[in-house]
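Participant: I would like the atomic coordinates for the input below:
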Amino acid sequence: MSWGRERYQRGITYLDHAGATLYTHSQIHHFYQDLAENIYGNPHSANIASRLTHDTIEHVRYRILQHFNTSPEEYTVIFTSGSTAALKLVAESFQWTCTEPGGTSQFCYLTDNHTSVVGMRGLSVLVGALTVPVNHSEIYEDKNSLNKDNAMCKEENCHTPHLFCYPAQSNFSGTKYPLTWIRDIKSKKLYPFSKVPGKWYVLLDAASFVSTSPLDLSVHQADFIPISFYKIFGFPTGLGALLVKNKSVHMLKKRYFGGGTAASYLTGEDFYVPKQSLSDRFEDGTISFLDIIAINHGFDALDKFTGGMQNIMLHTFSLARYTYIILSGMCHANGAPVARIYSDNEFETPDAQGPIINLNVLDEEGGIVGYAKVDKLANLYNIHLRTGCFCNTGGCQQHLGISNEDVKMNLKAGHVCGDSLDLIDGRPTGSVRISFGYMSTFDDAQKFLKFILGCFVKQPVCFDKDTLSMLKTCGTMTRRDESWAGHRTDETTNKISSEIAAAQNSARIEIPRSQNSSDNQLKLVENQETSKLIDDSESFTLTNIYLYPIKSCAAVEVKKWPIGKHGLLYDRTWMIVNQNAVCLSQKQEPRLCLIHPHIDLEQGIMTISAEGMDPIVVPLKGEDRKEFSLQFCQTRVCGDRVKGLDCGKNVSKWISTFLGRQSFLIRQSSSFHRALKKQHTQVQDQALNESPCLSLVNEAQYLLINMASILRIKEQLLHRDGTSVSNSPEVLTTEELIHRFRANLVISALRPYEEDDWAEIGIDGVSFQVVGLCNRCQMICINQVNGKRSTEPLQILYSSRNRKMTFGVYLSHQLPAAAGHCATLTVGSQVCVRKEKRATPPPAVQ
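Facilitator: Predicted coordinates for the structure are as follows:
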């Protein structure tokens, strides 16, 4: 598989197949070859190209139904923009009733459903339908209460339609819910359906399930089945379908009509006749016909590389089962488990469990390691996983023990879906999810397990006494699964044992304190003074000043520099964007660090240089130049909308040539005001007269680091795992470490990390408020000399600071009020500090 070779050449371990699986090179190649060889026109026309499109689309519809072992006589395929759009279509069109004596329709759904299913209630309630959320444990309960709204509807003559929605596979935990529920619910054999007069229809959310498991619609005949094709093939995105059982077509009534859906209509009166075909009736406008054609090539790739969904299910389940057994039995040296796995079964059979493992990492004391920290460290190893609640609040609440009140309180604390606020009061707001796809390998599982060992187990790992015996007994699968997949138990167990031993020897991280250092700056000194507010100041020295004229490019070190309204004058005033106006950083393009800007204030120019390139000059006052006056650009920086000014074709060509990709240099418009982040303004001192303005920085005007903290990190790197300096895999000098952390101001203090407790500092008559701690990411692991990536110093920072990933503090300035005074910072100046202990960490630390 060509994609697989490319993936391993890049060192990628992709473990988010439940989010989106990956496409193959041949799939894309054959699709574009198809487009090159054929002309596909709008299917609503009648010319030759259009007929080709129409006939190809109809063939794809048939192939979809064939894939699910059904036919056009049984089901109809309605193309949508995705499974969410398919769910919305059902909610809008279902024939809800709320009339007497017919009774009231019920919209019932399993609480372990995707957000898009739960969101259907927003439409059902508009017509008076009753919303009934059900936990999976309640399905089999025997209760005798009747719903009052349906009391007048007698069973023998009641035809009130009700809709039950449940996932074939939970996108949170991978639990597979019984497909037999479809038959049992429709025949009213299960509670609460048995106690509700009327007729039940079943919507089976199959989007997660069908990515790795076969669905036989000739046996399990749900009425409505939404799917998304990128979950199956990886490409195309933005395309899904609703499969509708033909006998249930009458339950969907079309209200809106768009282009191509009407057999006839009038503009002057309310006259509209829909087309006869269900798909023609519901596919408003011109469907995404080229993407639909791509599905054909997706099926070809799936058949060529896998031999069918049954093989995919067995392959992915065996990987998940192996990973689950090792992970669930993995313990710290004190016997405490390394992970808490959220599942409803023990991965014994692919009939009950999909290839999804949901977990939180635990430290040796049983505390939860926040999912955002796990994600950052995984990025260092090029492991792609997913964190949070995965658009499944119900599943998250069920497994993590989060109450309704907790969700509301977390929202008040600033947590919203998709953010990195992973712990509140020590309790998790989400978790970590890994998932396997048909191109996943045993090596992917091993790399993830080694990552867990290397980053979160400080001492030699031990295993639960039953784990190895379980592996010896059943390998990675049950005996039945083993015969299906053709694995040999003894070979599997031997490989597991050797890999565990190798992981213990090579991936373990221990960080002992140095016993020989005599440098007082390298010793961790407890300071009782930091436990209370101190009004009298301590004095330190400003040792280095750096500015970064172009965001994510090389630093400019200066001895003396003026302050502007945004921070250091011209700091992060420019940025490089791609052809889509998206800001580039070293995370995506490490070679940015090899671009060196230089500011000449007297000449009013910035000179940009790089190895192998002739220098190019950019004026500092570009906005005043006539040729730039109309070339504005809208982009985003750290979630904020930014108005910028294109610096012209010449510099764009220069940067594009160096990076090997189309790029542009954008200057922040002087007329655009960007305020300090909200979470930082909450901890500012009242002395600030107005909200500080930001340049193109991520969070705040300045970033300050402490030389004593740098030296502490350096010491820990040199003595990692007890190795000597000469044996250290990457020896970082003090200067290199300083450049990794990309600060504006470097000061010399007495103790490592004492800056974390500072409230205010003063330099050269300028007062700076400390507005938060700087959360670090994998960018500090990029060598600023050559652009190469490593795992340090982020990994050592995490393991040595009690799982904190903060280093340095954010500052905002308060300029002197004297009119005409130009504030300047100078290396060697005294730094006055006021310290205080915070009762609770500021939001930036979370």
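
Participant: For the rest of this, base every contact and every neighbour count on C-alpha atoms.
Facilitator: OK.

Participant: so how far is Asn296 from Phe463?
Facilitator: 47 Å (CA to CA, to the nearest Å).

Participant: what comes up buried for stretch 88-102?
Facilitator: Under the neighbour-count criterion of 16 or more other CA atoms under 10 Å, stretch 88-102 has Lys88, Leu89, Val90, Ala91, Glu92, Ser93, Phe94, Gln95, Trp96, Thr97, Cys98, Gly102 buried.

Participant: for comparison, sequence B:
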Amino acid sequence: MNLDDFDRCSRFESFKESWDHYGYGGDFEGMVLAEFSRIKGMTYLDHAGTTLFPESQIKGFFQDLCGSVYGNPHSHNPSSRLTHDTVEHVRYRILQHFNSSPEDYTVVFTAGCTAAIKLVAESFPWTPASSFCYLTDNHTSVVGIRGLTSPIGVASIPISPEEVEGRAGERTCPKVGNSQAPHLFCYPAQSNYSGKKYPLWHVKGIRSRELYPSCTREGQWFVLLDASNLVGCSPLDLQECPADFLPVSFYKMFGFPTGLGALIIRNECLDMLKKTYFGGGTAAAYLAGEDYYVPRFNIDGRFEDGTISFLDIIAVNHGFEALHRLTGGMERIQLHTFGLARHTYMMLSCLQHNNGQPVARLYCDTEYQDPSTQGPLLNFNLLDAHGDIVGYSKVQKLASLFNIQLRTGCFCNTGACQHYLGMSDQQVKANLQAGHVCGDDVDMIDGWPTGSVRVSFGYMSTFGDIQQLLRFVVDCFVQKPVRLDYIRLNRLHSASTCSAFVRHPQSPTRLQIPSPSGTGEGLEFSHMAVACSPTLRTSNCERTLSQIFIYPVKSCAAIEVTQWAVGPLGLLYDRLWMVVNINGVCLSQKQEPRLCLIQPSIHWACKELCLHATGMKPLSIPLEGNKQNPGVKVFQSKVCGDRVQSVDCGDEAADWISEFLGKPCRLIQQSPGFIRGMKRDHAKPVAGLSLVNEAQYLMINMASVKFLKEHINERQGPEAENLDIQQLIARFRANLVVMGAEPFEEDNWKHVVIGDLVFQVTFGVYLVRQHQLDLDHTSTLSVGCPVVPQSP
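Facilitator: Reported below is the predicted structural model:
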């Protein structure tokens, strides 16, 4: 077999045969290249987080700003009137987009979807007889309404999605509630966890008291429909689902502007909303010396405190222009993105290891057959050949190396996360006690996942994005040769016209993916095999320290030494400097590959750090210059989420770095006396760090690197370029290289003695020095020092 036998299922031609809604009828690939050139070489799959803006949208907005004068809309001069009229046009265009008009709905601009939800919570006329009801598959921003209602005695009623229709028609006897009590029911139009689209007719069903829980409680029922995850890729018709409150965020639709959203309110609900605080522009009249206040009569003026973000609102108009010009409308976007998600689901759910075990566990309620019930989003965890879950943090880090942008965790949706992962309330609480909090990288606790992986598509996503994602999964996580569950794939594909699949002769129910080299040994990629670590050896084999590297400037080239002083933060001067952009954000080789071409050197005689690069004169920086010049600018930056304090190295260094990289940058040095504490399991700091990522030292095993080199050479074949072992070592950017050990035995080391220094092993091969208080600069590490690992 050759690779075409597998590609028949996944190649673009077959995809187009089974899904003819890809693209928008023109030169789609050309449009993506022209409008989104900045993501060339990147696979962006986090559109549920934020989609991307096209270049023409920003250029149109720029030309608008350059050619117009927009004043504060609270004034009455011509420039202010222009702003007012433009903002009112945008309000109308938003309503038009959702097939409504000012006669039925009012647009109130907010700081985002969360701010819109908060506005409803603060303005709703709650009474002790009211109920706040919400689906458990709601974003945190919706569940958070409970923080406001619970203290005033409002009942909070969490409801599973199955209960809404499953318990429809129930009647409590005697009936519960007051016939005049206002109740609020909240549910997402589309789950931000699974992409499931909830029926929009539930809006009418709740209001008419035909669905649970409204059927069991008397009173007036109102519906907040969280549409933020839906409207990025799907149309929404307010004539068909007349929600009372519709919060949206515009960056989910256009990518720009951020920090701007809207609350779209059904006009019949306007009079019931109560607002106590009044800010600038919201008052028709008030007295400073008396408790007298009259709100503005128009609802948007009453609820938009202070000067609205009018330039961002004007940018929304250019967002609509670009969206319709490039795609033709939301219906086309829905079909385009759903087709990509559907194909990804089919391939990912049918991938198997060589032993027939599935590669992925998908968390969804549909089989991606209908765009009206499923959005363009996939949530899953990857599995190894034994059926064990691969932690999402590992997937995230490897995806970043492949320049694939995705999202991991629970996505601010604890209810859905618990449901799909099978986590009890007790487990969530226990995870917190174990140190796991929302948004961190603690992906497994006691063998149980704390979250998952999410990929989501946008209107500019391409079939190539799917190919890159699937290639990444097969490349890094699948035990070869890869198999496909052909029966399942054929069933999922049965509605399409692509039926020319080739069955593997030895497996009538699975298709074996052939090798590009035609060897028949399975589909082979330049794959980093994850080997099972052997147990710690008990032999007396001599292990020695064979190489020492320091990296004075983070992400720049290394200095190899044979002996080096050990300081309180690791090797002396290791990663004490770093390059930041004009916003003070650390730059790495992922953003700026040319950083690796900057070669540092340390001159002890003159106490200087020198930087060298081709075509540039050497740059000299005092090693202790920040101590001699206390008036230098202090920087606050972040490294791996930790805030670090640093000082600027001056304009000469900034000009040198900027000229070499071709963009404005600065060189900064960690502040003297500032020590960043490395924390383990969110407990007390166990070591002081410089500007390193994880720990004081990174150690690698020469035998493991050689094993990897041989494995890569075998997979690439005899005609491939033979990897140099030192080049491969350099890619790991390690401080310490150990020789004489078995491959991967370091995975089981808990402590290691190098010379007369004792280190603790954390996070696999990261080291921190024990007995920090006893450390001084007279301690050294030397090539040839014995390395003695200690068992747990």
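
Participant: From the buried residues of stretch 88-102 of structure 1, pick the one nearest Asn650 of structure 1.
Facilitator: For these, the closest approach to Asn650 of structure 1 (CA to CA) belongs to Lys88, at 48.8 Å.

Participant: so what corresponds to that closest one in structure 2?
Facilitator: Aligned by TM-score structural alignment, Lys88 of structure 1 pairs with Lys118 of structure 2.

Participant: Could you check what's spatially nearest to its match, not counting adjacent residues?
Facilitator: Ile145 (7.0 Å; CA to CA, 6 or more residues apart in numbering).

Participant: Now which residue in structure 1 aligns to the one you found?
Facilitator: By TM-score structural alignment, Ile145 of structure 2 lines up with Met120.

Participant: related to what we said a few turns ago, so which helix or strand takes in the match of Lys88 of structure 1?
Facilitator: helix 113-123 (DSSP states H and E).

Participant: who does that helix touch, helix- and strand-wise?
Facilitator: Contacts defined by 3 or more CA pairs under 8 Å, 6 or more residues apart in numbering; DSSP states H and E place helix 113-123 of structure 2 against helix 140-143, helix 146-149, strand 245-249, strand 261-266.

Participant: What residues in structure 1 pair up with the third one?
Facilitator: Put plainly, it is strand 245-249 of structure 2. Counting by TM-score structural alignment, strand 245-249 of structure 2 corresponds to 224-228 in structure 1.

Participant: what's the average per-residue distance for that stretch once overlaid on structure 2?
Facilitator: Superposing on structure 2 and averaging over aligned pairs (mean CA distance after the TM-score superposition for structure 1), stretch 224-228 of structure 1 comes out at 0.4 Å.

Participant: for that stretch, the distance to its chain's centre please.
Facilitator: 24 Å (CA atoms, centre = their mean, to the nearest Å).

Participant: What of stretch 424-439 of structure 2?
Facilitator: The answer for stretch 424-439 of structure 2 is 20 Å, by CA atoms, centre = their mean.

Participant: From the rest of the structure, what touches it?
Facilitator: Gly409, Cys410, Cys412, Gln418, Val442, Ile445, Thr450, Asp681, His682, Ala683 (CA atoms under 8 Å, 6 or more residues apart in numbering).

Participant: 6 Å - rerun?
Facilitator: Here stretch 424-439 of structure 2 makes contact (CA atoms under 6 Å, 6 or more residues apart in numbering) with Val442, Asp681, His682.

Participant: which residues touch the first one?
Facilitator: It refers to Val442 of structure 2. His436 are the contacts of Val442 of structure 2 under CA under 6 Å, 6+ apart.
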